[in-house]
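1. mind looking at a prediction? Sequence and model below.
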Amino acid sequence: MPWIQPSKPTQNACTECFSGSFCHKLLDVHLFRSLAHVRQLVDEWMLDYNTHRLHQALNFMTPLEFKQAA
């Protein structure tokens, strides 16, 4: 991954989009009880993000559908 200058998040819009989605849909919504709880919720979120959530950058397909179509 190329180096991104401090205070220049727009230099990597894909990373910023993912980070925003991760924060708004997971980190801002839950209070974590333990590290195991964090891991469980992150695993569930990643499964949803990669298999159920449509991505505009992938022509409104899930990453799994996009991979299978390639």
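-> That came through, no problem. Here the structure is a predicted model, which is why all the values come from computation and not from measurement.

2. contacts, neighbours, all on C-alpha from now
-> Fine.

3. other residues contacting stretch 11-23?
-> With CA atoms under 8 Å, 6 or more residues apart in numbering as the test, stretch 11-23 has contacts from 4, 5, 9, 10.

4. ok, second structure coming up, stack it against the first:
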Amino acid sequence: EARINWHYIAPGKPMQNGYAESFNGRMRDELLNETLFMSLDHARVTIAAWAKDYNEQRPHSALGYETPAAFAAELNKQWPVPLRPSGAAQQAIASPAPMRNNCGQALIPAG
């Protein structure tokens, strides 16, 4: 309905999405190649625990080897109080860009 075009990663060009490929490789090496899942529930619990550790506890080189939680806490201190995230945005900081269809016509007016 919205005439959205898919743009796939070209075959043999995984670096067109390097962040996802880095994550996929880490998950494969650290979890999937090392774990024999005994059931779908076991897979869900094990993958969720690994993802929680990866996203909340593990230091990341892109964050100066801080954990995402520590990095976010430090970043939060640097924001002016009215702009600090509170878990749910009360109002948009910036207006979204207008959406356009394939013909270049605006679907939603800006502002």
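-> Arrived safely. Just so we're clear, the structure is a prediction, and the values are computed from it rather than from any experiment.

5. out of the contacts of stretch 11-23 of the first structure, which is nearest to residue 24 of the first structure?
-> Taking CA to CA as the measure, residue 24 of the first structure sits nearest to residue 9 out of the contacts of stretch 11-23 of the first structure, at 16.9 Å.

6. determine the number of other residues adjacent to the closest one.
-> Neighbours of residue 9 of the first structure under the rule other CA atoms under 10 Å: 12.

7. repeat that for the one 5 residues further on.
-> Taking other CA under 10 Å as the criterion, the count of residues near residue 14 of the first structure is 12.

8. what of the one 3 residues further on?
-> Other residues near residue 17 of the first structure number 12, with proximity taken as other CA under 10 Å.

9. so the residue in the second structure that it lines up against, which of the three states?
-> Residue 17 of the first structure maps onto residue 22 in the second structure, with residues paired by TM-score structural alignment. What DSSP: H, G, I helix; E, B strand; the rest coil gives for residue 22 of the second structure is helix.
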